[in-house]
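> the following block contains a protein sequence and its predicted model.
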Amino acid sequence: MFLKFKEHIAKNLPSLKDNRLLLACSGGLDSMVLAHLCLGLGLDIELAHCNFKLRGAESNGDEDFVRNSGRQWGVQVHVKHFETEEYARNHGISIQMAARDLRYQWFTEILDNTSCGYVLTAHHADDSLETFLINLSRGTGLDGLSGIPEINGKVIRPLLPFSQKELLGYAKSENINWREDSSNASTKYLRNKIRHQIVPLLKELHPTFLQNFLRTQNNLGQSNGILKNSILELKDRVFQPWKGDIKIRIEDLRQLHPLDAHLYGLFNDFGFTEWDDVKGLLSAESGKQVFSRTHRMVKDRDCLILSKLQSNAGQSYYVHIADTRIDRPVKLLLEDVRCIDERAKNVVFLDKEKLNFPLVLRNWINGDYFYPFGMKGKKKVSKFFKDEKMDLVSKEKQWLLCSDNKIVWVVGKRADERFKVDDSTRKILKITQIT
């Protein structure tokens, strides 16, 4: 196996020889074999071990084993403890997904703070088969059937061409020690059910089932590559950049056949999974929304607006009297001037002595009203938005500049009459929205 691994690295992953590598090491069979192979090739590695604190003394034993292995090999060992169950509860996800999120977040931090260039994980051919079957059971597109990618950004999986049987044979022949994870034997997890109950039956069907599967998966991956190129060309044609979001004409989508497959290809990367709901937006009333974990799609008249979920909803930002520039949540330039020198929607001139600092930048809330510049009387902000024909996303992104809870400026839209410059004004504040 060592010679096969050496040839694989030289042919397909030569960059590993020129970089320091962070090897994810659980202490189990797969990662210990990968560590031995890398050391045998003279690759420059460091170990990263995650203690998820899920198996008590057994988890601590795994940590000690990896630390001792690192000392024996003379390589640095990074270790971190995680409150995995708490993280899973707080984020409403499974323990397995929580552990995955936590470890890859940590690996990224290590890469950012060390000279390591890549993360190596010990996924192998059997892992790819299990992932294929999991995705197949849940319903998936070609992405889910194309297997675990060998290279995914800074994460590299050099053992994917090898079976677990090959890894086990190599470990025994080289007298490699490893730790057994007792949870791997439990069939309460879907992956373990597939590993222990389904995969053995599939391998009984044909003596070269795994090799045949890898060839089929490679073909699927190549077909998926062709499809992705086609989808990228389609996105260039129908995705229109719009105020930091993406606008898509519904009529352009209706012309796509088959529609379901094209919707999946266009929006799968944005985390959407409820495809009947996505399709339903095409005929829904304006204002109807569909959410993923990271994005939202809104029906707006004859278009869909795709936007990233905002993390600043409900937040307030302060503008102090000494500020000359604000960079978030919107970019504003503040100047003391002597006269009104221009008229534009992105510029407002205010009587500075009528303002109470710090001013506050916040989003619109129901019930807000102001006195539009040049008009008599007050107007609800919601009515102003309607008159301006603003869509739902634009309304939510609109910022209000306020003084003592009074709206001074609907930023970039309309100033308030109460803070205007008049004959009695002695100090003028000019605020410019920078786009």
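Cool, got the structure.
> please make it C-alpha for all contacts and neighbour counts, starting now.
Will do.
> could you report the neighbour count for H124?
Counted with other CA atoms under 10 Å, the neighbours of H124 add up to 21.
> quick one, what contacts it?
Taking CA atoms under 8 Å, 6 or more residues apart in numbering as the criterion, H124 is in contact with D30, R157, L159, L160, P161, F162, S163, Q164.
> from E204, how far out is it?
For H124, the distance to E204 equals 20 Å [CA to CA, to the nearest Å].
> what's the answer for L232, then?
From L232 across to E204, the span is 41 Å (CA to CA).
> can you pull the contacts of the residue nearest in space to the middle of the chain?
Nearest to the geometric centre of the chain sits T294, at 7.0 Å (CA atoms, centre = their mean). Residues in contact with T294 (CA under 8 Å, 6+ apart) are F270, G271, K308, L309.
> what's the spacing between it and R71?
Counting by CA to CA, the separation of T294 from R71 is 42 Å.
> and for V155?
Distance check for V155 against R71: by CA to CA, it reads 25 Å.
> neighbour-wise, which of those two wins?
Looking at V155 and R71 with other CA under 10 Å, you find the greater number of neighbours at V155, namely 19 against 12.
> which residue packs closest to the more buried one, ignoring adjacent ones?
V119 (4.8 Å; CA to CA, 6 or more residues apart in numbering).
> against that first model, consider the following:
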Amino acid sequence: MAFMPDLPTRVLTLIRHAKLIRPHDYVLVGVSGGVDSMALLSVLHTLQDTIPFDVAVAHVNHMLRGQESDGDEDFVRAAAEGFSLPAHVKRVDIHGLAKSSGKSIQHAARDVRYDYFSELARTYGYQRIAIAHNQDDQVETFLLRVVKGTGIRGLSCIPVSRGPIIRPLLDVTRREIEQYVTEKGIRYREDSSNRKDAYERNYVRHRILPPMERLNPTVRSRIMSLLGDLTRLNERLDREARSLLTTWLPGDGEITLPVGQLIACSEETRFRILSEVLGRLAPGFIALREHIRLVEKVLQSSRPSASALLPFRIIVLREYDKLVFTAATAPPQVVETFPLRPGHTVVEALGISVDIDLVDHPPSEFSSDRYSAFLDPGSVSRLSVRTFREGDRFVPLGMAHAVKLKDYFISRKLPRTHRRRIPLLLIGDCIAWIIGERIDDRFKITAQTTKVVGVTVRKLSTISE
């Protein structure tokens, strides 16, 4: 039989390997009074002789088991005093909180504990928060996730550290913990609720794992081996997703991804990219598979302007070769027509300014600025500007026949969301220039031109390009 180092030595090895505790850290230990947390407290207290760090105790009385809960609180206070450690205790009516918040009792209790520990860390300057999760917790969590439903991303090891949270017992089985406290004579409290199979984790522990162990006595180690493989796979997929995301920088209020490159990704990598994008636009939004399926439908659509509405008012749009995510509300369509006169005119509703000059002759050279144009108004003197309306037609420069403006926009692959924001210069009732795009052939400068209108359009400084 291989030599097995004692529990403090194994924990010390993990602490050093994963850099969980540094010299002179101030460590807050979450202690329920149960066997796991009392073992953790004892081990960390022992290791203070090897690594110079300070320890404090935190306990939450969930007030779920009446006198038994109060007994746990008293026990933890006494244990902290026995180790000459400071103790922080909070009492919370978890049953009432769960009812008012709509959470399960377990979920509400967990949130309260972590919120309290984080609050203490901020207030007292604790750099680390030690939690007594062990290897059996990993196995039970894995089985719960499989039964309740999860993807590959949800099948990973519980992290040994995340931010200030550390889990020094994560490589230790519950059996080893129980053996340690028995050998050291460490007292602990038995939680009567741990014997009730009404709680999901207890059901897995008492009803699911025992028959699995009868089929294969090493099933726990086999699950841990599988978890290790899955964790490494998840880390690789996450690295790939992060690498791609760093090259696709967000725009102002929106994030644009290239359709071709996105489709070329593996489905699982794409899931992580899309989840990250949605999380960036709406912090707190946890993307589910059903949300990603909606995005996938838009991504894979043959329609160049497909769209979907997601929670948190996130809109995803397929704009030809781009997939655009935005959480901003689309501006209302401007339906008014705005008259223009020679000189400088500001049209705030369209976010533009228009400068009009009346000259006798066209310039010797035409500007390459696509927001400047010289037009022949003929006998018409009325100029105005508006946006697209259904049924609009114009004669593109170089063509002899009118085309629908909608068809022109499609041929130019202009996103549908942009079409109604493009200003149109009208001479009389005819579209003379799709500003920034193309003039109407009927208003081009010719040898017979006797009057020239020079038009320059600029976006107002508050409007992004």
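Arrived safely, thanks for sending. Just so we're clear, the structure is a prediction, and the values are computed from it rather than from any experiment.
> re the thing from before, closest one to R67 of the first structure out of the contacts of T294 of the first structure, please.
G271 (37.7 Å; CA to CA).
> which stretches of the stretch 51-200 of the first structure form strands?
Under the criterion DSSP state E, counting those that start in this stretch, the stretch 51-200 of the first structure carries strands at the ranges 77-81, 116-120, 151-152, 155-156.
> can you list the ones you listed in a markdown table and add distance to V348 of the first structure?
Converted to a markdown table, those look like this (distance: least, CA to CA, whole Å):
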| stretch | distance to V348 of the first structure |
| --- | --- |
| strand 77-81 | 52 |
| strand 116-120 | 49 |
| strand 151-152 | 48 |
| strand 155-156 | 50 |
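> need the winner for burial among the ones you listed.
Neighbour counts (mean count of other CA atoms under 10 Å) averaged over each of the strands of the stretch 51-200 of the first structure peak at strand 116-120, with a mean of 22.
> other residues contacting that strand?
For strand 116-120 of the first structure, the external contacting residues (CA under 8 Å, 6+ apart) are 19-24, 107, 110-111, 154-158.
> which residue in the first structure lines up with I431 of the second structure?
In the first structure, no residue is paired with I431 of the second structure according to TM-score structural alignment.
> what of R16 of the second structure?
Using TM-score structural alignment, R16 of the second structure lines up with A10 in the first structure.
> repeat for R145 of the second structure
Taking TM-score structural alignment, the alignment pairs R145 of the second structure with N135 from the first structure.
> go ahead and confirm that match touches L145.
Yes. Under the criterion of CA atoms under 8 Å, N135 of the first structure is in contact with L145, at a separation of 6.9 Å.
> quick one: which of these two has more around it?
For N135 of the first structure versus L145, the count of surrounding residues by other CA under 10 Å is larger for L145: 23 against 17.
> residues in contact with the more buried one?
L145 of the first structure neighbours (CA under 8 Å, 6+ apart): F132, N135, L136, Q217, L220, G221.
> just the buried ones from the residues you listed, in PyMOL syntax?
In PyMOL, a selection of the buried entries from those looks like this (16 or more other CA atoms under 10 Å):
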select buried, resi 132+135+217+220+221
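> let me know the closest of the contacts of L145 of the first structure to F5 of the first structure.
Q217 (20.3 Å).
> and K308 of the first structure, what does it touch?
Going by CA under 8 Å, 6+ apart, K308 of the first structure touches D245, T294, H295, R296.
> spatially nearest residue to the third one (excluding sequence neighbours)?
Of all residues beyond its chain neighbours, the one nearest H295 of the first structure is K308 (4.4 Å), with distances taken as CA to CA, 6+ apart.
> same question for the first one.
Nearest residue to D245 of the first structure, sequence neighbours excluded (CA to CA, 6+ apart): S307, at 5.0 Å.
> tell me the SS of the one you found?
Secondary structure for S307 of the first structure, judged by DSSP: H, G, I helix; E, B strand; the rest coil, is strand.
> burial of it, as a residue count?
If you count neighbours by other CA under 10 Å, S307 of the first structure ends up with 20.
> now S384 of the second structure
Per other CA under 10 Å, the neighbour tally for S384 of the second structure reads 17.
> so what touches stretch 144-153 of the second structure?
Residues from elsewhere that reach stretch 144-153 of the second structure, judged by CA under 8 Å, 6+ apart: G154, L155, E200, R201, V204, L230, N234.
> swap in 10 Å and give it another go.
Surrounding stretch 144-153 of the second structure, the residues in contact under the criterion CA atoms under 10 Å, 6 or more residues apart in numbering are 138, 140-143, 154-155, 200-201, 203-204, 230-231, 233-235, 237-238, 268, 271-272, 288-289.
> what separates the equivalent of V29 of the second structure over in the first structure from S146 of the first structure, distance-wise?
Counting by TM-score structural alignment, V29 of the second structure corresponds to L23 in the first structure. Computed with CA to CA, the distance linking L23 of the first structure and S146 of the first structure is 24 Å.
> the more surrounded of these two?
When L23 of the first structure is set against S146 and neighbours are counted by other CA under 10 Å, the residue ahead is L23, at 29 against 23.
> next up, the contacts around that one.
For L23 of the first structure, the contact set (CA under 10 Å, 6+ apart) comprises 31-32, 34-35, 38, 44-49, 77-78, 107, 116, 118-122, 155-157.
> then R207 of the second structure?
Taking CA under 10 Å, 6+ apart as the definition of contact, the neighbours of R207 of the second structure are D197, R201.
> need the counterpart of it in the first structure.
Residue correspondence to the first structure (TM-score structural alignment): R207 of the second structure is matched to Q197.
> and if you look at E73 of the second structure?
For E73 of the second structure, the aligned position in the first structure is E63, judged by TM-score structural alignment.
> and its match, how far is that from F5 of the first structure?
When distances are taken as CA to CA, E63 of the first structure and F5 of the first structure turn out to be 27 Å apart.
> neighbour count: the two, which is higher?
Set side by side, E63 of the first structure and F5 show more neighbours around E63, with 21 against 18, by other CA under 10 Å.
> I figured the more buried one hits R55, correct?
No. With contact defined as CA atoms under 10 Å, E63 of the first structure does not count as touching R55 (11.6 Å).
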